[in-house]
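# Fold the following, please.
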Amino acid sequence: MTPLKSYIVSKGYLILALVAVMSVMVIGFAVIKSDRERYTASVRHNVEMALDRATDQIRYQFFESVLISNKIESLLENSREIPEAQIARVVDELIQHNPSVVTVALAPNLEVTHSFPQNANQGTVGLKYFEVPAQMSSVARAYRWRSPVVVGPVQLVQGGEGFILRYPVQIRRDDADTPRFWGIISIVVKSDQLFGAYGSDNMDYEFGLRELHSSSRPYRSMFGDPDLFEGDPVIREITMLGSTWQATAKPKEGWPAYSPQSPVIMLLTLISAVLLLAILMVLRRLSTRIEKANALLAETIECIDEGFIAFDEKDRLVTVNERYLSYYPKIADAAVPGVTFEELIRIDAARNNYPEAIGREEEWIQDRLAAHYNPGAPFFQKSDQDRWFKVVEAKSPRGYTVGIRTDVTAVKRAQELAERADREKTEFLNNVSHELRTPLTVISGRVAFLQNPNLLAQAKTLQAALSADELSREDVISAVAEYQDQVSKQGASALSAAQHMLRLVEDLLDWTKVESGRLELDLAPVEVGTIASSIVSDLRPAAEAKGLRLSYFSDCDATIMADQTRLKQILYNLTSNAIKFTQTGGISLVVTHDDDEIVFTVKDTGCGIRQEDFSRIFKRFQQVDGSMTRQMNGLGLGLAIADQLAKLHGGALSLTSTVGEGSAFRLVLPKPAVSAHWPSYPRLKAV
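The predicted model follows:
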């Protein structure tokens, strides 16, 4: 992975981690908010229920007070005097059911004459409402409306605050057509007990009460803190005996900011965020390890000196290295992950990547697929680029197929060279055997006659001449001469064969020195004309024996630094080869020069040499005809030795030829700048 890609991936993981953690936190806060709303709704519902019960309690208290007042009114209507005992019992029952009731006062003609319970409320007896304006307004309203009214909170004579139910008493007498206003029954309820048990200190709620006015006048607070009506309170309206009240309630601790589960949820959210972050870190670490492992594997695959390719269990390409693609450039564009092996080899075959598949593509594809699906021993494969590859394929336990391609072109070339060298060695040994056997046969045959001269016809003629009864001197001399001539011919033939063998051995020894680098040159000033003319003189008889012309031409009389023997050997080989391979025409040895070089050209009118044979004509053991049935003798070392000797002299040997017209070998040697009078130099040796 490149540094830029690694940086981008790292930042991507960081952003992913932040997004994941923030998402968890947002979800956590959403859950907390939802739980708080649910809890707040539950608390509000409880407050609503408590307020409903409390308002019901208020209605019940005043409704019961109205019923008691009505009952007292009935008692008063049925008695000329105030039935104190009966009223006291009724009031006691009321107080037992409604402990918030403090006083029940009777005020005939608006003057309090009786107050129940009598022992606790004697201080109110004698109170005249018309003398107390604060209380007279409510009494007057009850009188005008002819129905009960509730006022409050007011300061009570008994102390504290309370609400007062004013009940106008109308008594119908027997002799009257219409009821007559008797007075007022006042029932006092203490403010702090207005909400009953729901307003006690041990409850979880605070209650408030205010009176609504039909006019534009502001609300009048009747109970509790007026601020309870601010915000989003729970409010209930109560129509109470001609007045409209609003009751409210809220928890004493205020509306909850969060639910009791919020800390737990927050803790779980934090734990979840930490766990998620830890999981992401672990995943990142695992991902990094996997990336490093994959990078190591990819780099290792790229570093190996073989082509590597891998397919998954469905035979789809997974990975391939650059070395493999360099081996098979024709499918480099198609070797992408996901392509199947069959698709690849079909592309291979279609693009003629394998010479062996040309003309039999489908058969070759099926054979290759069979070898791929059931890998066996390694095999060799030749590409269209004249390269050889060793193919090794194997199946993994999970069904993956791994292929290795090793370039064995050099090994194949070496094998071919070794096989060719072996063939050359065999041919050379055969040629040496043939070349040595021929002169040895000649020598053996000639020496056999010399060992047993009696086998010669001339020896028998001489023996007959010497054994004749009449010995003739002329016959003896003639027989002796014939015998001597025959012996001389036999010896000459044996000598020629021995010299031929000697040249073969010398060629072998010279080549051995060339191969081992031990051939030494004795450099000295040499006149090129003398060397060239001597070669022509020595070989002219051989040329003339074949009816060939051997001519010499030189345009200079130069002197060069050379090994005279080796230079002569080069020219001798070139000229003798020309004579050997020329049947008609002639051979010429031409010496030319320029400022820096001396050029020896041996030209013949022989059979010529094909252009494709030029590269091997100067190699060892090579002749254009390398078979045992060659027309010309020789080991094929002459030109190879001549080429190496030319290079040791700092020169070069080249060839031009036309088949059927002849050949021209050109030896170029450097000519050092020297004076006309060559000084005396010591013997030089070059290796």
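# contacts and neighbour counts: CA atoms only from here.
OK.
# could you pull out the strands for the stretch 451-600 of the chain?
Counting by DSSP state E, counting those that start in this stretch, the stretch 451-600 of the chain has strands at residues 521-527, 549-554, 559-562, 586-593, 597-604.
# measure Asp589 to Leu571 for me?
For the record, residue 589 is Leu, not Asp. As judged by CA to CA, to the nearest Å, Leu589 and Leu571 stand 9 Å apart.
# residues shared between the contacts of these two?
By CA atoms under 8 Å, 6 or more residues apart in numbering, Leu589 and Leu571 have these common neighbours: Ala532.
# By residue count, which helix of this protein is the longest?
The residue-count maximum for a helix in the chain (DSSP state H) belongs to helix 3-77.
# list the helices and strands that one packs on?
With contacts taken as 3 or more CA pairs under 8 Å, 6 or more residues apart in numbering; DSSP states H and E, helix 3-77 sits against helix 84-97, strand 161-171, strand 234-240, strand 243-251, helix 262-303.
# highest average neighbour count across these?
strand 161-171 (a mean of 24; mean count of other CA atoms under 10 Å).
# how far off helix 84-97 does the helix or strand following it point, in degrees?
Per DSSP states H and E, the first helix or strand lying C-terminal to strand 161-171 is strand 180-190. Strand 180-190 and helix 84-97 are oriented at 30 degrees to each other (axes from the mean of the first three to the mean of the last three CA atoms, to 10 degrees).
# I'd like the next helix or strand past strand 180-190.
Next along from strand 180-190, by DSSP H and E: strand 205-212.
# Second input sequence below; structure requested for side-by-side comparison:
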Amino acid sequence: MSLKFRILLVEDNVDHAELTELALKQNIKGIEIDKTFTADETIAKISNSPDNNYDLMILDYSLPGKDGLAVLDSICQKKLSLPVIIVTGQGNERVAVQAMKKGAFDYIVKSPGYLMTLPVTVKKALAEKHLENKLERTEQYYQNLVECANDGIYSLDVQGRITFVNRKVEQLTGFTRRELIGRYFKDLLVEEERVKIKRWIKQVRRKHLLENLETRVLTKDGRQIPVEINLAARNNGDVISGYYGVARDISMRLQWEAERRQRNEEIRRMNEELVSKNRELERLNQIKSQFVSNVSHELRTPLNGILGYAELLRDGLYGQVNEEQVKALQNVIACGHHLLDLINEILDFSKIQDGRMRLEREVCSVYDILEAVIATVKPTIREKNLNLILSVENKLPVINVDPRKIYQVFLNIIGNSIKFTEKGEIEIGAQKHDNEILFFVRDTGIGMKEEDVNKIFGEFLQLDGSISRKYGGTGLGLSLAKHFVEMHNGKIWVKSKWREGSTFYVSLPYEKDANIESSNITNKRKGKTVTAPGFFGI
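Below is the predicted model of the structure:
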């Protein structure tokens, strides 16, 4: 054997003791043998060894003073787990029977060849002792697991009385283990649950299966604790010999479930409120859009009439007017057109918000659109004494767009640059780039701060109150431009530095096989024709 075992050899004959030790060590490897020679010495030795660190005792019955049976009695009294092999002389079989009744593992008669059979018996006893120790360790291991478990573990007899509980059951109920053992399990539950428990145990008895149940435990101090318990039958053959189960405190779980239900109910209620408010907002938005549309149409009709009569007066249709009167009428007409532009912006924005804005595409010349925009803004540029620089590439392809929308895009961008540029220049450029035509409008105006660049395309937005009071406007121009560009699957962005100016970029797709047109735009500087400065780069 490779295991280490300690044997206590009790033999009053020194020669016999040495022969026995020799026979054992020759046949069994790794054993240690201690020897005693009297009953009193033996009893004292095992009494002074509280850990009982012997694995086996070989006990000669015939000892001086007290015999071997007295040693066996002492072992039984001390409840030592120590296997004993009793050795008797011939004719003492009756003594051997008494020794077996007192708990001896086996006996051997001192016959001429007994030292040959003794090692075999010793090996058998040591093997059983090893298995017994292993079983004890395993039982202790699982007992520790049960004691350390976070759930209560219990066992019942067939009548439903408690036969075992772990530490968690004590903590859960407030009763000690001594108080719980022998009590009926149902008595630990609240009274109104006991009928249900009886039915539950009957169901377990009938099915012999594990069953779960939620109930409430009544603690020693009168509290009710919600628990989830299960129960399984313990069978002895076909007969139920008892039950065992687990009890788990579900107070926190029920609290979490209640909180979750409450949160879900709050979320449901908030969703209902949100849906209701969204519907109300949609209704109000429709009313607002309809109101804006109606007001815009109602304002445009008389405004067009005012502009028409003002132009007729200016042109002398109702009589000759002097130079001062012409200037006054011209101011009226300019203000009227400005007001008409504002109304149109609000009307366009309302259509976009309602999803009523549609594109009316047609094949257009880039140059025609830019010429129309330049013709519109030229008087304002001349009035502010700004330089206009054109950097438009020759032979640009035609584009399939809604010309009114794209005209409005560049009119809003260039108009914005003119508005915020007191001196310097406005540069307009365009060139072919991959499958796009890339436009830019650069100015030397007041520019924007870095934190304002990403806000510039917002609706009804002007970045500074003092600026909006000085320059006016609805704050919709660039927002409309962004919407129109994106409706054409294009992109719009801006780069700017505060007090240095801004550059707006617009990219619009075109078909690769589109027709190519040569530029017919002349470059203007303060109303005079100049040479184009070339292409631009990003």
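# Post the TM-score for the overlay when you can.
Superposed pair, TM-score by TM-score structural alignment, normalised by the length of structure 2: 0.44. Supporting alignment: 280 aligned residues with a CA RMSD of 4.9 Å.
# hmm, back to that, of the strands of the stretch 451-600 of structure 1, give the one that comes closest to Pro168 of structure 1.
Smallest distance to Pro168 of structure 1 across the strands of the stretch 451-600 of structure 1 (CA to CA): 160.3 Å, for strand 597-604.
# what's the closest one in contact with?
Contacts of strand 597-604 of structure 1 (CA under 8 Å, 6+ apart): 574-575, 578-579, 582, 585-593, 662-671.
# And the lengthiest helix in structure 2, what does it pack against?
Determined from DSSP H, the single longest helix within structure 2 is helix 251-314. Secondary-structure packing of helix 251-314 of structure 2 (3+ CA pairs under 8 Å, 6+ apart): strand 224-236, helix 323-354.
# I figured Met100 of structure 2 hits Glu93, correct?
No: contact criterion CA atoms under 8 Å: Met100 of structure 2 and Glu93 do not qualify, at 10.6 Å.
# Now Arg405 of structure 1. Nearest residue, chain neighbours left out?
Gly307 (4.6 Å; CA to CA, 6 or more residues apart in numbering).
# tally of neighbours for the one you found?
Around Gly307 of structure 1 there are 24 other residues, counting by other CA atoms under 10 Å.
# and the gap between it and Gly403 of structure 1?
Distance from Gly307 of structure 1 to Gly403 of structure 1, by CA to CA: 8 Å.
# how about Arg346 of structure 1, what does it touch?
Going by CA under 8 Å, 6+ apart, the list of residues near Arg346 of structure 1 reads Ile365.
# In terms of helices and strands, where is it?
helix 341-350.
# buried ones in that helix?
Judged by neighbour count (16 or more other CA atoms under 10 Å), helix 341-350 of structure 1 contains these buried residues: Phe341, Glu342, Leu344, Ile345, Ile347, Asp348, Ala349.
# returning to that earlier point: of the helices and strands packed on helix 251-314 of structure 2, flag the one that's most buried.
In terms of average neighbour count - mean count of other CA under 10 Å - the standout among those is strand 224-236, at a mean of 18.
# now for that one, which elements pack on it?
So strand 224-236 of structure 2, by 3+ CA pairs under 8 Å, 6+ apart, packs with helix 194-207, strand 211-218, strand 239-249, helix 251-314.
# On the three-state scheme, Gln135 of structure 1 is what?
Look at Gln135 of structure 1: counting by DSSP: H, G, I helix; E, B strand; the rest coil, its state is helix.
# neighbours of it, just the number please.
Using other CA under 10 Å, Gln135 of structure 1 is surrounded by 17 other residues.
# Likewise for Glu482 of structure 1?
Using other CA under 10 Å, Glu482 of structure 1 is surrounded by 17 other residues.
# Could you check the angle the longest helix of structure 2 makes with helix 323-354?
Going by the same axes, to 10 degrees, helix 251-314 of structure 2 is angled at 150 degrees with respect to helix 323-354.
# Would you tell me what the next helix or strand after the helix or strand where Thr319 of structure 1 lies is?
According to DSSP H and E, Thr319 of structure 1 maps onto strand 317-320. Per DSSP H and E, the first helix or strand lying C-terminal to strand 317-320 of structure 1 is helix 322-327.
# hang on, the earlier thing: in CSV: the helices and strands packed on strand 224-236 of structure 2, plus mean neighbour count and distance to Ile46 of structure 2.
Shown next, in CSV, are these (neighbours: other CA atoms under 10 Å; distance: least, CA to CA, whole Å):
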stretch, mean neighbour count, distance to Ile46 of structure 2
helix 194-207, 14, 48
strand 211-218, 18, 48
strand 239-249, 18, 39
helix 251-314, 14, 52
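# want to throw the ones you listed into JSON lines with distance to Val71 of structure 2?
Converted to JSON lines, those look like this (distance: least, CA to CA, whole Å):
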{"stretch": "helix 194-207", "distance to Val71 of structure 2": "48"}
{"stretch": "strand 211-218", "distance to Val71 of structure 2": "51"}
{"stretch": "strand 239-249", "distance to Val71 of structure 2": "38"}
{"stretch": "helix 251-314", "distance to Val71 of structure 2": "57"}
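# nearest to Gln431 of structure 2, of those?
With CA to CA, the closest approach to Gln431 of structure 2 among these belongs to helix 251-314: 37.6 Å.
# Surely Ile265 of structure 1 and Gly28 touch.
Yes: using CA under 8 Å, Ile265 of structure 1 is in contact with Gly28, at 7.0 Å.
# just checking, Cys169 of structure 2 touches Glu147?
Slight slip there: residue 169 of structure 2 is Val, not Cys. No: taking contacts as CA under 8 Å, Val169 of structure 2 lies outside contact range of Glu147: 9.7 Å.
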